[in-house]
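Asks: Test case, fold it:
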Amino acid sequence: MPHPRFTLVRNTVAASLAAASVCASLQGQVTLQPKSMRRVAQVDPRYVSFNVEAIEITGGRFWKPFPKKDQPPAAPGTTTDPYQYRPPIDLSRPKIRKLAGALAPSYMRVSGTWRNSTYFQDDDAPQMSTPPAGFKGVMTRAQWKGAIDFAHAVGADLVTSVAISDGTRDANGDWTTTQAKTFFDFTRKAGGHIAATEFLNEPTFAAQGAAPTGYDEAAFAKDVKAFRTFLKAESPETIYLGPGSIGEGVPMIVGMPMPKMLSTEKMLQASGPVFDAFSYHVYTTLSPRCVGKMGLSWEKVLTPAYLDRNPDTEAFYAKLRDTYLPGKQIWLTETGEAGCGGSPWASAFIDTFRFADQLGSLARRDVQTVMVNTLASSDYGLLNEETLNPRPDYWLAVLWKRLMGTTVLDAGPAPDATLRIYAHCMKGVQGGVSVVALNIDKDAEHALTLPAAERYTLTAPELLSETMMLNGKPLQAGEDGTLPAITGERAKAGEQKLPPASITFFTVRNAGNAACRGK
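Replies: You can find the predicted model right below:
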């Protein structure tokens, strides 16, 4: 996560009736026909993935969690110091390994703004107390080896970026390969493999990300071309991701002036088609850590306009992809509830609606992977950083991984702005279909009619609760990270009620969908 930086389409009843896979009445009841849902996209098996920030690996000052109370405050506040020091994260703990392993297969991205200026200490000595000139942090061999071993243990493929700060530059200011080469060479020696990499984290905010003074689009283009030459010689099988931009398309805070930033379009015009896949980042808002009372209040979260920030941002970057990298995949390599470590309610049930809608809407748009920031740090972590206990977003990720396959289906339009429906082929079941329905109305039920299914309804005692309920029972991991049995309830064919403020997965094992029968 970087340092501070600064439409709804309403479907008509007629459009719903015209869809092959859904019918709608004037009362908003929806009839789903899973057998006839057509394939619209395909995502990576590692669609739901996570970040472990480089500064977590090295130790350092990262976003300080908000003080915990019975409930997060309704009105955003500020903290005196937005950061707190953390020692290097211990990725050898059995609990974190077991919980992260439940998300396999996944990508584990080790990057972030601090990675831009992190020196790789290529020896076995203790961590330097002071970074070399031109760097702000130090990563040791032992620390990076710990990350490599963790990735192996949890079924994750590594994604990263490299240092680009003044310490990597020659007398002319040109980026040099020395640091990147020692990093890649040691990764191989340690038994690791970098599946994909960006050059630097978030070049649109280069000035905030330790880039040299005066860094512009032309400098970026020169650097990424040099890095491509290095990468294709050093690790040709590694996917070159870029540009890794953020902050364009949809303002994170409506009405707030943005700081000076680089233009992704100008960067791509200058660099040419050097990237193997297009990457971008998105946060739907900024934490009150960075913007104080201008931050979004939790009452605005369950609204179509807020949820649509994800697909609207993707649409902006997808247009640039189509223009400058046509035919290339698009990856979301960093995302979370709010930039600057998450809002006070990022760890609460209310955020699962944003997360579920993000996963559903971006899969339909053929985004290949969504990498959540972070696994276990600050308020937006999937796990509580002190106890490692799962938060609601973690449970949502587990349900998604277990039930939703990689083939994305057209669930058809819903007749109401407060009902959102997404469908995939059911994971591991030939011909089966999985549906997820979000009722974002806090006061009223919705209803679906569909064939016999298994039902998994997620609710909470309160929207700001950190307790997630599955079919009325709290979800809780064991002290060692063992997950409870996650089973659905049998639902007969016919109408199914969706409680207010709920997320419900349905698995239709015998749907007989031709697109879900495999080859």
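
Asks: only C-alpha atoms for contact and neighbour calcs from this point on.
Replies: Noted.

Asks: Show me where this structure has its helices.
Replies: With DSSP state H as the criterion, the chain has helices at 13-18, 54-58, 94-101, 141-154, 178-189, 217-234, 264-271, 288-291, 304-307, 309-324, 351-364, 392-403.

Asks: Can you check which of the ones you listed gets nearest to residue 131?
Replies: Nearest of the helices of the chain to residue 131, taken as CA to CA: helix 54-58 at 11.7 Å.

Asks: Can you get me the centre-to-centre distance for the closest one and its chain?
Replies: 18 Å (CA atoms, centre = their mean, to the nearest Å).

Asks: Does it pack against any helices or strands, and if so which?
Replies: strand 60-63, strand 137-140, helix 141-154 (3 or more CA pairs under 8 Å, 6 or more residues apart in numbering; DSSP states H and E).

Asks: and this one, so I can compare the two:
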Amino acid sequence: MNVRRVLVILCSLYVPCARSQSVSVNVATDREIGLIDDHFVGITFDSSMLPISANWFGFDFSSHKVQTLAKGMSPCYLRIGGTPGDFMTFDPTGSGGGSANSTYTGAMWDDLNYFLKTVGWDLVFGLNVLKRKDGQWDPTNAMELINYTNTRNYTIPGFELGNEPACFPQPFNNSVSGAQLGRDFVHLRDILKSTPGFNSTMVIGPDVTAVFGHKLTFLKNFFEGEGRKPLDRITFHQYYGFEGIASLGTFIDPEVMDRLIISINTVRNITTPADPNTPLWLGETSSFSGGGAPGLSDRYVAGFLWLDKLGIAARMGLKGVLRQSFYGGNYSLVEMNTFDPYPDYWLTLLYKRLIGYKVLSVQTNSTNSFRVYAHCARQESLYNYKPGTVVIYIVNVNNYTTAVTFPQFRTNMDVFWFSPEFQDLTSRNVTLNGKRLDYINYTIPEMPPERAYGGSLQIPATTFGFVVFPDAGVDVCSQD
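Replies: Prediction:
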């Protein structure tokens, strides 16, 4: 079906499309404004999955479906962290699975690392910082894990130390200061440097969240002290609020989207003077915390916040965005037990297939509710786009259609446009160019574009998607 017909049909099903606006999109093609890499979008497991009855909340490492869906995210980092991680102990000789007292075993570690190797994920693992002695982090149990890992020849690309340290639960809530945590990180760095097989393992942190009030003070104390020295990646966590305040409207509210900009600037104001060259990551992030908002964080409407977050993060120079979570909670990418992909899985998959490393600047005459981002297109993907190709992605939270023109690129366009099944923003399923996406017969479906021409499109109300210009011939996208 011709893409113009698809978009017209979509618009006709939206009553608010009677109103419209016109937007012109121009991309600055003289230089890139930033760079990301193929690990830019990562995923997470919550630490609570490790010790629960040895079954990882039902996540089946051996499932062909799980492995196929996981490979779709590769390459990426898998971060295993969270509050339960600061109550866990590694038992290398334990048989079977973990226990209710938060013990995880060598056998579980083996299962995890075999899975990682199978699907092509790289592990970032959160160590327990609340194992302490004389006011300092006690690395004894961490060394057991490191030594066990060495004997199995596993590779651990990164370690974290503690999760959301300014928010430790009772009785540990005020037990570690920002300055002391910085010294603990230095200790971890020294251990890794002196341990064969781990001297190139990244030290990642401090994983602060909701940076205001005492949490802001904690972060300042961390970077004013020793914390500025040992880090290979600086991480913070970001959500748009707790799930209890979420509503359908918050997922399509530009002011809510812009909270991320405020958070990034707040963290940068502290970290850049102390450590200007270390890359900044969103080390854990999603729509709303507390497991996500049921019936919203796992529905089509969640894609607005997610795609906009990826656009803002790349434009503002972040080097990693780790999605909470791949499995578990209302904000996961795949459903528990059935492993069926949620809408954000398909969106993430297509992002990783289309979006290249160079970030481009965009100018538009639109309002803040029509949000546009641009990159050079990824070339080493199944779409085989040639050098010089540009990809633009659009988040349209207007409740009316938008006529968008691309004056520079009056050429062929490949359009990948998402819409909700049954035109309901809370749809469990999503369509791409009018065709529902499903995992069927052990395979990820083909996700072909619709071809359009002439440099203009009608963008339906409250939708999002990607437009690729294979014949753009942009020099900066032709250079290595």
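
Asks: And the TM-score between them?
Replies: After superposition, the two chains reach a TM-score of 0.88 (TM-score structural alignment, normalised by the length of structure 2), with 446 aligned residues with a CA RMSD of 2.3 Å.

Asks: ok so, going back, for the helices and strands packed on helix 54-58 of structure 1, which one ends up most surrounded?
Replies: strand 137-140 (a mean of 23; mean count of other CA atoms under 10 Å).

Asks: Just name the most buried of the helices of structure 1.
Replies: Most buried of those, by mean neighbour count (mean count of other CA under 10 Å): helix 54-58, with a mean of 25.

Asks: Where does that helix end up in structure 2?
Replies: Aligned by TM-score structural alignment, helix 54-58 of structure 1 falls on residues 47-51 of structure 2.

Asks: And for stretch 372-387 of structure 1?
Replies: Residue span in structure 2 matched to stretch 372-387 of structure 1, by TM-score structural alignment: 323-338.

Asks: Can you get me the start-to-end distance on the matching stretch?
Replies: For stretch 323-338 of structure 2, the separation between the terminal residues is 20 Å (CA to CA, to the nearest Å).

Asks: what about that stretch, distance to the chain center?
Replies: Computed by CA atoms, centre = their mean, the chain-centroid distance of stretch 323-338 of structure 2 equals 13 Å.

Asks: Save the helices and strands packed on helix 54-58 of structure 1 as a markdown table, and put in distance to residue 244 of structure 1 too.
Replies: What follows is the helices and strands packed on helix 54-58 of structure 1, written out as a markdown table (distance: least, CA to CA, whole Å):
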| stretch | distance to residue 244 of structure 1 |
| --- | --- |
| strand 60-63 | 21 |
| strand 137-140 | 21 |
| helix 141-154 | 22 |
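
Asks: Out of those, which is closest to residue 287 of structure 1?
Replies: Across these (criterion: CA to CA), the nearest stretch is strand 60-63, sitting at 10.3 Å.

Asks: helices or strands up against that closest one?
Replies: Using 3+ CA pairs under 8 Å, 6+ apart, the elements in contact with strand 60-63 of structure 1 are helix 54-58, strand 83-86.

Asks: The longest one vs structure 2, average offset?
Replies: Relative to structure 2, and after both are superposed, helix 54-58 of structure 1 has an average distance of 1.9 Å to its aligned residues, where the measure is mean CA distance after the TM-score superposition for structure 1.

Asks: Spell out the residue ranges of the strands in the stretch 401-519 of structure 1.
Replies: In the stretch 401-519 of structure 1, strands defined by DSSP state E, counting those that start in this stretch lie at 404-409, 419-426, 433-439, 446-450, 453-459, 469-470, 473-474, 489-491, 494-498, 502-508, listed in chain order.

Asks: How about residues contacting the match of helix 54-58 of structure 1?
Replies: Contacts to stretch 47-51 of structure 2, defined as CA atoms under 8 Å, 6 or more residues apart in numbering, come from residues 55-57, 80-85, 97-104, 108.

Asks: what's the closest of the strands of the stretch 401-519 of structure 1 to residue 517 of structure 1?
Replies: Of the strands of the stretch 401-519 of structure 1, nearest to residue 517 of structure 1 by CA to CA is strand 419-426, at 8.8 Å.

Asks: Check which helices and strands the closest one sits against.
Replies: With contacts taken as 3+ CA pairs under 8 Å, 6+ apart, strand 419-426 of structure 1 sits against helix 351-364, strand 404-409, strand 433-439.

Asks: so can I have a markdown table of the ones you listed showing distance to residue 314 of structure 1?
Replies: Output for these, formatted as a markdown table (distance: least, CA to CA, whole Å):
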| stretch | distance to residue 314 of structure 1 |
| --- | --- |
| helix 351-364 | 8 |
| strand 404-409 | 17 |
| strand 433-439 | 20 |
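
Asks: which one of the ones you listed lies closest to residue 103 of structure 1?
Replies: Among these, if distance is taken as CA to CA, the winner is strand 404-409, at 12.5 Å.

Asks: Can you give me the distance of the residue located most distally from the centre of structure 2 to residue 459 of structure 2?
Replies: In structure 2, residue 134 marks the outermost C-alpha relative to the chain mean, sitting 37.0 Å out by CA atoms, centre = their mean. Here residue 134 of structure 2 is placed at a distance of 61 Å from residue 459 of structure 2 (CA to CA).

Asks: Read off where stretch 432-445 of structure 1 ends up in structure 2.
Replies: Using TM-score structural alignment, stretch 432-445 of structure 1 corresponds to residues 389-402 of structure 2.

Asks: Let me see the contact set for residue 207 of structure 1.
Replies: For residue 207 of structure 1, the contact set (CA under 8 Å, 6+ apart) comprises 213, 214, 215, 261.

Asks: quick check, nearest of those residues to residue 155 of structure 1?
Replies: Within these, the smallest distance to residue 155 of structure 1 is 36.4 Å, found for residue 261 (CA to CA).

Asks: who wins for proximity to residue 437 of structure 1 among the helices and strands packed on helix 54-58 of structure 1?
Replies: With respect to residue 437 of structure 1, and counting by CA to CA, the nearest of the helices and strands packed on helix 54-58 of structure 1 is helix 141-154 at 29.3 Å.

Asks: how about JSON lines for the helices and strands packed on strand 60-63 of structure 1, with distance to residue 105 of structure 1 added?
Replies: Listed next are these as JSON lines, based on distance: least, CA to CA, whole Å:
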{"stretch": "helix 54-58", "distance to residue 105 of structure 1": "21"}
{"stretch": "strand 83-86", "distance to residue 105 of structure 1": "28"}
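
Asks: Ok, which of these comes nearest residue 355 of structure 1?
Replies: Ranking those by their distance to residue 355 of structure 1 (criterion: CA to CA) puts helix 54-58 first, at 23.0 Å.

Asks: picking that back up, which one, of the helices and strands packed on strand 419-426 of structure 1, ends up nearest to residue 488 of structure 1?
Replies: The closest of these to residue 488 of structure 1 is strand 433-439. By CA to CA, the value is 12.2 Å.
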